[in-house]
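*Asks:* all I have is the shape, not the residue letters:
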């Protein structure tokens, strides 16, 4: 398995297949998607070679991200390729849910194991204010359909914002009473484009964690391929709560994931100074050079993301790499 100079093992790849997003969330793309490069995204063949190479290096989990990955019509084919790759145990996707209701059946048929949907508020009006789309009822119907089709590993991501959903967290708690999903509250992260918004809206997850424990929520043990969330369960609730706190102490200590951008660049961290192109090595059917290059590049991975120092690297917005 891939291991860096700090002893961290990497069994999880976040694979972006497009940087295009059709939402205009106030914390990410408030002016909507702006095309900043040639939209020459990874082909299915290139994606297949990336997945196979990382599987040979010990990767067990692939998360398909964007932008919004469902904007690619070949998404079911990409899911199937990942699922059928020897060594890959879990194929997940993170989506805004816009096309969930219409396409969840094809995603599950292709082999999808885990579904993450971004929902920053359960108040339809506030959801519209945050995302620029009045789609909450449609997305919730998509989640219901996913349950009906047998998908049980469903997570909902909600970015915490002081003047927005932080005041309405009880909506999520009430929903979790009867709904067996995991709602993950994510601390707003500073990027190159959102400094003023971050300073106005950032909420620390530490107090939320203390409140959960005081209310009888208990922390779950994290699996080897799990993401960075600290998850909690309560005997009186059907669902769970997760907290992603990138500004907490030792957040990077358990890092287990690498990222490939939709343009074929390896990102050692979401907030690295730049991605390193490995696309030219995808043109060969022999994965040896690509494997050696990834292993060598991993020796440059830093011990932390340096967010505490207000250093956000080349990350202008979260849509660039799907978070």
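*Replies:* Structure received. Only a predicted model underlies this, so the values are computations on that prediction, with no experimental measurement involved. Residues are numbered from 1 along each chain as shown.

*Asks:* drop to CA atoms for contacts and neighbour counts, all remaining ones
*Replies:* OK.

*Asks:* now do the strands in the stretch 201-323 of the chain.
*Replies:* 218-219, 230-233, 240-244, 257-260, 265-267, 276-277 (DSSP state E, counting those that start in this stretch).

*Asks:* indicate which one of the ones you listed is closest to residue 323.
*Replies:* strand 257-260 (9.5 Å; Cα to Cα).

*Asks:* got the strands of the stretch 201-323 of the chain as CSV, with mean neighbour count columns?
*Replies:* Output for the strands of the stretch 201-323 of the chain, formatted as CSV (neighbours: other Cα atoms under 10 Å):
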stretch, mean neighbour count
strand 218-219, 16
strand 230-233, 20
strand 240-244, 23
strand 257-260, 24
strand 265-267, 20
strand 276-277, 14
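
*Asks:* figure out which of the ones you listed is closest to residue 65.
*Replies:* Among the strands of the stretch 201-323 of the chain, the nearest to residue 65 by Cα to Cα is strand 257-260 (9.8 Å).

*Asks:* show me what that closest one is packed against.
*Replies:* Judged by 3 or more Cα pairs under 8 Å, 6 or more residues apart in numbering; DSSP states H and E, strand 257-260 is in contact with strand 12-16, strand 265-267.

*Asks:* re the thing from before, so can I have TSV of the strands of the stretch 201-323 of the chain showing distance to residue 178?
*Replies:* Below are the strands of the stretch 201-323 of the chain laid out as TSV (distance: least, Cα to Cα, whole Å):
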stretch	distance to residue 178
strand 218-219	18
strand 230-233	13
strand 240-244	11
strand 257-260	32
strand 265-267	39
strand 276-277	45
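
*Asks:* presented hereafter is structure B, for comparison with structure A:
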């Protein structure tokens, strides 16, 4: 069985949020930290097991564990292991702010983690603290070194480009890639339900960065079948690569291959969908077949595009709700 929508797009990639909580206060996401009404619970291990088995049965081969900050869950290593040991799941990835990475990188690798995305919005310690609310840059960079030493071969940084903050640091990121065999991904700031003014002041079109790269000799890399939405580039003079995630670019949604499930057990057909489809009752019952049926029926509601260009943000108030 292979999940497919009414537009012929096939879905092999699940982004699974295991918590809405985050311990950073990034100015583009949670400038005031988590709200008092943020759910503190998440899917149980058994519920996650049912979910992962169901998606594997529907042809999913890649799972990315996200949050909030997934490392706030003490059972993260068990969740990684569960996903990796599920027949049909070939790749397990993790997106994290890396606050525990230096301590736990080897545990993640031993549990079966294949790929790691680390949020790092500046290479300047003061700017990093201004954006995230945390003086943790050195810890994060050490954590990445530990992950590479542990044998996690696919490591990527995620940076949200902000006009008033880190946009002038492009040369610093490029200098890092001269010496480090990682991918640095620049993400267009997206408008959400609570950041309209910040968005208007700080949005940087990804095409502007792409034009700069092309003039400097960077060349496009063909993306893999289970890859996310990034356009990736390489350069013979650099050990690392660059990725661009440009949700406001034309045809961004044409190659969509991923679905999302929130920590509250809702299936989101798009990051900016109006609402999630509640599949929690089937997960609570441990019913794999019923979960498969519910997800399959929901696919008819998937839209051709996210409508971001029209200012539509759906139910996403901030990105920690669903892992970006």
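*Replies:* Looks like it arrived, so ask away. This one's a predicted model, so the numbers in the text were calculated from it and none came from an experiment.

*Asks:* where does the TM-score land?
*Replies:* TM-score of the superposed chains, computed with TM-score structural alignment, normalised by the length of structure 1, equals 0.99; 323 aligned residues with a Cα RMSD of 0.8 Å.

*Asks:* ok so, going back, any chance of JSON lines for the helices and strands packed on strand 257-260 of structure 1, columns distance to residue 213 of structure 1?
*Replies:* Below are those laid out as JSON lines (distance: least, Cα to Cα, whole Å):
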{"stretch": "strand 12-16", "distance to residue 213 of structure 1": "29"}
{"stretch": "strand 265-267", "distance to residue 213 of structure 1": "35"}
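
*Asks:* out of the ones you listed, nearest to residue 135 of structure 1?
*Replies:* So among these, strand 12-16 is nearest, using Cα to Cα, at 23.5 Å.

*Asks:* now find how far off-centre that closest one is within its chain.
*Replies:* Distance of strand 12-16 of structure 1 from the chain centroid (Cα atoms, centre = their mean, to the nearest Å) equals 9 Å.

*Asks:* which one of the strands of the stretch 201-323 of structure 1 lies closest to residue 27 of structure 1?
*Replies:* strand 240-244 (16.1 Å).

*Asks:* mean deviation, that closest one versus structure 2?
*Replies:* Comparison of strand 240-244 of structure 1 with structure 2 after fitting gives an average deviation of 0.2 Å (mean Cα distance after the TM-score superposition for structure 1).

*Asks:* so what does that strand touch, helix or strand wise?
*Replies:* strand 182-187, strand 230-233.

*Asks:* what sits against residue 165 of structure 1?
*Replies:* If a contact means Cα atoms under 8 Å, 6 or more residues apart in numbering, then residue 165 of structure 1 has 120, 121, 126 as its contacts.

*Asks:* circling back: which of the strands of the stretch 201-323 of structure 1 sits closest to residue 140 of structure 1?
*Replies:* That would be strand 240-244 among the strands of the stretch 201-323 of structure 1, by Cα to Cα, at 17.3 Å.

*Asks:* what sits up against stretch 135-146 of structure 1?
*Replies:* In contact with stretch 135-146 of structure 1 (Cα under 8 Å, 6+ apart) are residues 97-102, 104-105, 119, 122, 124, 127-128, 152.

*Asks:* again, only using 6 Å
*Replies:* The contact list for stretch 135-146 of structure 1 (Cα atoms under 6 Å, 6 or more residues apart in numbering) reads 97, 100, 101, 124.

*Asks:* so what touches stretch 79-89 of structure 1?
*Replies:* By Cα under 6 Å, 6+ apart, stretch 79-89 of structure 1 touches 55, 60, 61, 110, 111.

*Asks:* closest to residue 277 of structure 1 out of those residues?
*Replies:* The closest of those, once distances to residue 277 of structure 1 are taken by Cα to Cα, is residue 55, at 19.0 Å.
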